[in-house]
Every structure is written in structure tokens, then in C-alpha cells.
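S.K.: model the structure of this input:
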Amino acid sequence: MPEHKKRIYIETYGCQMNVADTEVVQSLLEEDGHEMSDSMEDADVLLINTCSVRENAEQRVYGRLGEFKRLKLQKPGIVIGLLGCMAKRLRSKILGERARGVGKAVDLIIGPDEYRKTPALLRDAWNGEKGIAVRLSRVETYDDITPLRTDGVCAWISVMRGCDKFCSFCVVPLTRGRERSRSLSGVVDGPLDFADILESVAGVDRSIRVRFTTSHPCDMSLKLIRTIAGHSNICNYIHLPVQSGPDRILRLMNRTYDESHYLRLVESIRDAIPDVCLSTDFISGFPTETEEDHRRTLALIGKVRYDGAFIFKYSPRELTPAFRMSDEIPDDVKARRIDELIRLQSGISEEKNRRLLGERFAVLVEGPSKKSSSEWQGRTDGNKTVIFPGGRFARGEYVVVSITRSNAATLFGEVVNPAQASPIDVPAEIAA
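M.R.: Prediction:
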């Protein structure tokens, strides 16, 4: 390998947008002549794509940087780079730590809108220079870059970047900038809004499942709901983050909807897509949350009966409006409340999955199970994970699985039709 061509190792934390961004960075680096490595011990460059949504995610990155630093002591020529939301939000802190701690090992700090500079900054780093590029852009979408796909089953298309919602607890507008969308022709020619994009993408190849994430309730239009209902290869799965139940807390969060609006939206979705699987996000322990507020959130879970939920303890983020709010809720109270939310939702999820025993589903094969080499796993079009006995399957094919047991998070079953089929054909076959 020529001296200026390096082996690159990248770790990704956080949301699917970060996964898509990593694919963009990989494409830029491969185009510059470098190659990707699956092993950090064999790599010349260690990059970590970071998340700032919650403090726990940042602490995991700091811990990982500590491991990178120890490896750098053994291999002084290694270049270490910090990418993504932490690079933008905490650049001053990380730079200030360069004289001590893990910050001393960091050579590059690159924000979400500056990835095009990665190859040039790496070349500077090999010459002993430190690099930082964290400016936000009003126009950058990377729509002219073909991502380097590594999954083999899922391909992520980033339709928009940034956010203009400015929820009071959220750092995304600060770390990723304002909303901007890639050119419509960069997805498919001709659409006018997201529902049109989704419909056009679904029509490109009807044997490919299409799933999107995530929709703010204020962006979930009736047109979008009808589009999902009208295409059998658009997954019957919608992630609709509510964050909290009571209107008072929703106003403090600046969510721009109330509980009644949200419940009407859920009703419209289920009227149009009766077998839809719904998931959501909750933040427990938001500043000033009372026991009555907490009970309202529990009640909302009982009303909607989600298939699943991502439930997190409130994590203060500097520079957000919520950071300035009084947060006097004791930690033990926060822990109890989040436990009650999780236990309620887990019971509902387990009950809903139990009702699927004996049902047959078209399952998209993802590969061997993470827990057992003798089993494989895949997903239904409702985004439910299914575990089934291993066989001569190929990643990306569809198999029909009969559900034999379940728990709150997973379905288990037996393959009844291993022949490959499209998501259009399989349901008809099952019905027969």
C-alpha cells in the first residue's frame, strides 16, 4: 500500500443518521484511495462517529477514546479522529483536554457538515498537524455522494438533515444545524413532498421493503398515512415519538402538539392501517415533572398500547432551553418513574406479541442470530425481530415463519416456506 494510503477503522454511535453519515465518510475515504478495516489493531486511522443526544452516549465515547489512546501509546503513528455531534458540541472541551486525558490523543475533530474535508485533514494529520472543522451549513446534504454500503440488507437514504423543531431538551439543531433537504431528483425524479418520495421509492422495486424513520407527529400527514397504507412493500411500522403524556410537559418541551392531537393521529393511522405496529419515545423525569404528570404518561401508554417504546431518563444538554429549567426531581424518583414506564410497556408488548402465536409472517432474513450460531434472525414488515432455526438461507431473502413462542421483545418460530418470495407475494401465499 502506498505510504499515503491508509487502513481506516470507524465506529458509529447513535441514530441511523449517524450510520448513513459513516457510509458517506467511508465513500469519501475510499475514493481518496484508502481501505476500510474491521480491526482497530490493524488500522492506521481510528475514527469514532459520535452522538450527543444523551449524556450516557457521550460517556461511552469518552470511554472508547480512552481505549484508542492506550492503543496509540503502543502505535504512536495512529491518527485518532472524532466525528459527528460530539465534535460540534464539545469541541472546546475536547480541545481543552488535549493537554491531559483522552483529548490529548485526538488529532481530528470533524462536525456533521464538514465530512468532505476528512481526506484533506487526514493528510495534514499524517504530517503532524491537528485538524478541526465543525462549521454548520445551510446547504450541505451530501446528495452527490454515493454512500459505501456495508450492511448488505439495509440501505439508508438520508432525505433531510438538521432540525427546525427546537424541542427544549434537544441538541440536534445545535449539533446538526437547520433543516435542509436533498434535491428531490437525488432520491427519485419528480416528487413534491415526503409522501411522494416514499411512494416513488416504493415503486422502484416492489420486492424491496421500504421503511422510514422517524416522523415528528406534526409531520405525519393524512397523505403520508394513506401512502403507507396503499403500498404493500412499505413497512406497516411507524415510529411516532410522543416524549410525554401531559400537555403541560409537552409545552415545556416545545413539541407543538398536545395529547388530543396525538391520539387523533394514532386513531387515523390505525383506521388506515389496521395491522400497523407503533413505537414511540418517552423522556421520564423532565424538569418540573410531577407525579400527576407521570400518571398521565402511564395513562397514555395504556390508551395507545404501543408495540414497543424507547424510554429514557431526562439527560440535561447544555445550551438547550430545558438546561435552564429547574431540575429538582430526586434521582430515586426518576429511577422509579422510568421503571414503572418500562414495566407497563413491557407487559403490553409481551401481550401483543403473545397474540401472534400461530400466525405466519414474511420475514426478511438479516443473518445469524447474535446469541446463537444455530439460529437466524430477521424482521417482519412490522419491524418485529423473529428468531428461527438456522438453514441454508441468504441475507436479504424472504422466508415464511410460523410463530411458536414470544416475549416482550422478540418472536420465535419455524420456517414453513424457505423459498424466496417478495413482500408482495408472501402475504397472499400465507392467506391461501
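S.K.: alpha carbons only for contacts and neighbour counts from here, please
M.R.: OK.
S.K.: and residue 129, which of the three is it?
M.R.: Secondary structure assignment for residue 129 (DSSP: H, G, I helix; E, B strand; the rest coil): coil.
S.K.: what about the spatially closest residue to it that is not a sequence neighbour, neighbour count?
M.R.: Excluding the flanking residues, the one nearest residue 129 by CA to CA, 6 or more residues apart in numbering is residue 107, at 7.6 Å. Residue 107 has 23 neighbours, counted by other CA atoms under 10 Å.
S.K.: which ones are touching residue 107?
M.R.: Residues near residue 107 by CA atoms under 8 Å, 6 or more residues apart in numbering: 79-81, 125, 129-131.
S.K.: tell me which stretches of the stretch 251-400 of the chain form strands.
M.R.: Along the stretch 251-400 of the chain, counting by DSSP state E, counting those that start in this stretch, strands occupy 277-284, 308-313, 360-368, 375-379, 385-389, 398-406.
S.K.: and of those, who's closest to residue 54?
M.R.: Nearest to residue 54 among the strands of the stretch 251-400 of the chain is strand 308-313 (8.9 Å), distances taken as CA to CA.
S.K.: relative to strand 277-284, how tilted is that closest one?
M.R.: Put simply, strand 308-313 runs at 10 degrees to strand 277-284, going by axes from the mean of the first three to the mean of the last three CA atoms, to 10 degrees.
S.K.: got the contact list for strand 308-313?
M.R.: When contacts are defined by CA under 8 Å, 6+ apart, strand 308-313 is touched by residues 278-286, 334-335, 338, 341-342, 345-346, 349, 409.
S.K.: please apply the same query to stretch 83-103.
M.R.: 18, 47-52, 58, 62, 65-66, 69, 104-106, 109-112, 134-135, 172, 174-176.
S.K.: please give me the structure for this one as well, since I'd like to look at both together:
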Amino acid sequence: MTVSDFRLHDTTPAPAIANPARPLRRLHVITWGCQMNVYDSGKMADVLAPLGYRPADGPADADMVILNTCHIRERATEKVFSELGRLRVIKEQRAAEGRSTILAVAGCVAQAEGAEITARAPYVDIVLGPQTYHRLPEMVARAHRAAGPVIETDFPVEQKFDFLPDAPAAQEQAVTAFLTVQEGCDKFCSFCVVPYTRGAEASRPAAAVLEEARRLAARGAREITLLGQNVNAYHGVGPDGRDWGLARLIRALADLPGVLRIRYMTSHPRDMDDDLIAAHADVPALMPFLHLPVQSGSDRILDAMNRRHTADDYRRLIDRLRAARPDLALSSDFIAGHPGETSADFAATMQLIRDIGFAQAYSFKYSSRPGTPAARAPGMVPEAEKDSRLAELQALIRAQQDDFNNRSVGLEMPVLVTGAGRRPGQIAGRTPYLQAVHMDGDASLAGQIVPVKIRQSLTNSLSATLGLSATLIVPAFKQERASA
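M.R.: You can find the predicted model right below:
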């Protein structure tokens, strides 16, 4: 899975009030990477709540700091060590004041580079991989006793979701929520480290997902995004004892009281089955916005990437999806400069982008990930050429995104209000297409779907006015094929 390279601080929700028998401790979680890391950070905070940990404003105020890492982007390991150097200074300053600090490194870099972390940063107390978060309280106890670091990077036999607690009932809940339903990947794309850091594909039982969704909805979540490294490969045991695919899970979620909108990410084209395509036509709560990575438009490069589909396979799949849901908008991932990519291969990617038309996309230049097949492949593209190709690709995607947003102006849309806006008297929300919207209105509307008219398209958002018909009027967002 390729994700945008973003960094989130203090994304961890506040745990419930600690057991009064426990000493009050402070926790600060720094989260890098994808939405699944955000979800995991919240779960780590939940599992530490019974030990007395409450949120800290920053690492200087924290008795425990967790750096939850991402291994997707270039130089990920070096970025971790740079951050650890900053945290080491804070830890030493606190120690001089008589205050101890447990420093933990979690996530995919911890899984892939655990030995290097302990060798280069011996002041790190805990190193834990993504599949061992449920063991965190035990690791904290061991860290208090141990003279050296506690390392947990094995893939355990038990599934962590069988042991992680649901979010505390007293926790404040946002209008939108992430819910991990699947982890790991069996696709082994040549450029991707996920199978090595997250392990094989595994799906949560449908009953556990539905129960967590009920609790999220009861606390105010109205839009739920189902997460997985390869989410449409979901195959969980249903309450009836049979195998449920993602489509059946979505249909069951749509029947839950309070769940108004459903999204899912990230998907693989090879796992987009007939039932899931039909769900886009049949389930009104399933939003008409799909993130479906293709990575390249060249069959030769797709084969080198081990994607196991062709560019025309992707085109035909998009045709089927748009036939099922004519107002569907698309997002995707693209890599510029994969080993062996020629100018003709890159031109094929640009042609695919023109043929399909995207509302947005994530695009990156190829960066070598240690241990992946592509890292050893011949034909490395020079950095300057990768930079040039990426700039050209991003300019085309930006033009398509601007065109998509501009065509929203004048339309009536139902917007889910997520809360107050940036200025007094303003509220913010999301369109069905995940566009950010701001308008004048009362913050008490949070959690409601309100009718708006889009007035203006700005750089990264839309402005709107309230009070029109709730009927969604959409253009045919399908891009006309540039060539047969």
C-alpha cells in the first residue's frame, strides 16, 4: 500500500479516567504514516489507559513517548533516528530533573529495523511491531525492570484484535472514525515493504467489526472508513459461520443505526469482485468515492511491479464501476521512476491518467525499500529524471483535481458537518467525494448531513451556503477516453 507522507501529532484520543488506584502518568504518541497507524495509535492509548496513562501535551510532559512509524517513504529509517535524537535530549533533560521517561518505537520501521534501532539508539526502551500492540502493558512492566531494551517484533500466533480493547465508552468521539477490518498483504508488489512489516493478510471476524462500529456510532460517529492494507481482500468469519467478503460487511454496516456514510481504503484492483461492485450501486451509505491504486499505466512496468493486472484490466474495471455508480469519483496511487521505467512507459502512465480522470491522487517518485525485489532490480532511473517525471505527473493530476472541484461549483450536495470551522460562525464538513467544505452555520449541526450549494472552489477546499434541497445533483464525473 502506498500512502501519503504525512505526520500527525496528538492524534491519540483521550482514554477514560484512569483507575484511581493507579498513579497518574502521561502519554504522548507521535504518529507518522497512514490512517491505519492513526487507528493503531488510538488502540495503544486505549490499552495503556488501565495503567493510568492520560494524554500529555508534548514529549517534555510525558512519562511515556511512543513514536509510531511508517516505512513506506524514502529514508524512513533515517527520519526515525533524527526524531529519536530530539527525543533523547528531552529524555535526558527529564532524567536530570528526576523524572523518568519510557521511550518506545512502534510501527513498520520498528518491525523492519528493530536491531538497528537498539544498536544505534540504546536509550530506546521498547521496540514493538504492528502485530504486538496488545502486549504493550506487559512490555511497559518489563521495561521498568529491564536493564536493556524490550523488543517485540515477532508475528504472534494470536491476532492482536482478539486482545485489544474497544475505545472507552467515556471517550469523546469524532463525527468520522476509522475502523481497521483487515491487515497485511499477500500481493508482494516489487516496491512494497508492507508484506514484510505487517505480515500475511488477516481479517477480523465480522461480528467484532460490527460491534465496534455500533459503539462508534453510539458515541457520535456518522461516517466510518474501513481500513486495511488490502481492504477489499477482506474475508472474515460472519455471525452465521460463513465467510463474509467486504461487500457483505458493508451491507451489514449500512443497517446499523447512526451509520450514515461508509468508505473503505486501500484497495487492490485484483480484489474488486462482482459483489463489491454491486454494493456501489445498491448501498446508498457507501460513498461514491473510491481510492483504487494502479501505480503505472505501462504493462511492462506493472509486470515488473508484480501487480498481476494490465492497464486495460484497470480501465475495464473502472468502466464496470462507473456503470454501477455513474457519479463515482476516483483516487489512485502512482509511482514515477520504478526501476526499468522508460520514457515510453511513463507516457503510458500519463495516457492512463488522461483516459480515466481522477478527482485526486497520491504520487511519488520511486524510492528503494531494503529487502524488496525492486531494490535489487536493474535499470534504476536517475534522480533528476524521476523528479522531472513526478512533476509532470503531479501537474496533470492537479489539473484534473482542479477541474473536478470546479465542476462542483453551483451543485447542490449533502455535506456531513464534522464540526466548527476555522473562524467564528463557520462550520466544516465533507462532501460525498471527500472534499473539504466550509460554510457559515451553527456548530450544533455537527454529525448531521445538511443540504448545501457549492459557491466556490478554493485551493484545498470548497465554500458553500446552507439551506437548499437535500437532493444530490452530480455531473457525470467520468472522464471521456482520450483514445480508444
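S.K.: just to revisit the earlier point, with mean neighbour count and distance to residue 206 of the first structure as extra columns, can I get the strands of the stretch 251-400 of the first structure in TSV?
M.R.: Output for the strands of the stretch 251-400 of the first structure, formatted as TSV (neighbours: other CA atoms under 10 Å; distance: least, CA to CA, whole Å):
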stretch	mean neighbour count	distance to residue 206 of the first structure
strand 277-284	20	21
strand 308-313	18	27
strand 360-368	24	14
strand 375-379	21	17
strand 385-389	22	22
strand 398-406	22	13
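S.K.: let me have those strands in CSV, adding distance to residue 244 of the first structure as columns.
M.R.: Shown next, in CSV, are the strands of the stretch 251-400 of the first structure (distance: least, CA to CA, whole Å):
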stretch, distance to residue 244 of the first structure
strand 277-284, 6
strand 308-313, 10
strand 360-368, 32
strand 375-379, 28
strand 385-389, 26
strand 398-406, 28
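S.K.: and those strands: which comes nearest residue 180 of the first structure?
M.R.: Using CA to CA, these put strand 277-284 closest to residue 180 of the first structure, at 23.8 Å.
S.K.: what about the counterpart of residue 80 of the first structure in the second structure, how many neighbours?
M.R.: Here residue 80 of the first structure is matched to residue 103 in the second structure, going by TM-score structural alignment. Per other CA under 10 Å, the neighbour tally for residue 103 of the second structure reads 25.
S.K.: quick one: contacts for residue 103 of the second structure?
M.R.: 64-67, 123-126.
S.K.: in strands only, show me these.
M.R.: Those of the contacts of residue 103 of the second structure mapping onto strands are 64-67, 126, per DSSP state E.
S.K.: what's the spacing between the top helix by length along the second structure and its chain's center?
M.R.: For the second structure, the helix with the greatest residue count under DSSP state H is helix 383-406. Centroid separation for helix 383-406 of the second structure versus its chain: 22 Å, with CA atoms, centre = their mean, to the nearest Å.
S.K.: what angle sits between that helix and strand 360-365?
M.R.: 180 degrees.
S.K.: for helix 383-406 of the second structure, give me the average deviation versus the first structure.
M.R.: With the two structures superposed, helix 383-406 of the second structure lies on average 0.7 Å from its match in the first structure, counting by mean CA distance after the TM-score superposition for the first structure.
S.K.: elements contacting that helix?
M.R.: strand 329-336, helix 343-356, strand 360-365, strand 449-457 (3 or more CA pairs under 8 Å, 6 or more residues apart in numbering; DSSP states H and E).
S.K.: so it aligns onto which residues of the first structure?
M.R.: Counting by TM-score structural alignment, helix 383-406 of the second structure corresponds to 331-354 in the first structure.
S.K.: buried set for that stretch?
M.R.: For stretch 331-354 of the first structure, the neighbour count (16 or more other CA atoms under 10 Å) marks 334, 337-338, 341-342, 344-346, 348-350, 352-354 as buried.
S.K.: redo these as JSON lines? Include distance to residue 253 of the first structure.
M.R.: Formatted as JSON lines, those follow (distance: CA to CA, whole Å):
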{"residue": "334", "distance to residue 253 of the first structure": "17"}
{"residue": "337", "distance to residue 253 of the first structure": "18"}
{"residue": "338", "distance to residue 253 of the first structure": "18"}
{"residue": "341", "distance to residue 253 of the first structure": "19"}
{"residue": "342", "distance to residue 253 of the first structure": "21"}
{"residue": "344", "distance to residue 253 of the first structure": "23"}
{"residue": "345", "distance to residue 253 of the first structure": "22"}
{"residue": "346", "distance to residue 253 of the first structure": "25"}
{"residue": "348", "distance to residue 253 of the first structure": "26"}
{"residue": "349", "distance to residue 253 of the first structure": "27"}
{"residue": "350", "distance to residue 253 of the first structure": "30"}
{"residue": "352", "distance to residue 253 of the first structure": "30"}
{"residue": "353", "distance to residue 253 of the first structure": "32"}
{"residue": "354", "distance to residue 253 of the first structure": "35"}
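S.K.: nearest to residue 268 of the first structure, of those residues?
M.R.: residue 352 (20.0 Å).
S.K.: ok, back up a step: and the gap between the residue nearest to residue 129 of the first structure and residue 24 of the first structure?
M.R.: As defined by CA to CA, to the nearest Å, residue 107 of the first structure lies at a distance of 20 Å from residue 24 of the first structure.
S.K.: before we move on, what about residue 405 of the first structure?
M.R.: Applying CA to CA to residue 405 of the first structure and residue 24 of the first structure gives a distance of 40 Å.
S.K.: ok, now residue 342 of the first structure?
M.R.: Noted for residue 342 of the first structure: a distance of 35 Å to residue 24 of the first structure, by CA to CA.
S.K.: cool, and residue 280 of the first structure?
M.R.: 28 Å.
S.K.: and if you look at residue 183 of the first structure?
M.R.: If you go by CA to CA, the gap between residue 183 of the first structure and residue 24 of the first structure works out to 17 Å.
S.K.: of the two, which one has the most company?
M.R.: Ranked by neighbour count (other CA under 10 Å), residue 183 of the first structure and residue 24 place residue 24 first, with 21 against 14.
S.K.: that one against residue 150, yeah?
M.R.: No. Checked against CA atoms under 8 Å, the pair residue 24 of the first structure and residue 150 is beyond contact range at 11.2 Å.
S.K.: which SSE is residue 29 of the first structure in?
M.R.: Following DSSP states H and E, the helix or strand that holds residue 29 of the first structure is helix 16-31.
S.K.: matching residues in the second structure for that helix?
M.R.: Against the second structure, helix 16-31 of the first structure falls on residues 35-50 (TM-score structural alignment).
S.K.: how about stretch 225-232 of the first structure?
M.R.: With TM-score structural alignment as the criterion, stretch 225-232 of the first structure aligns to 277-284.
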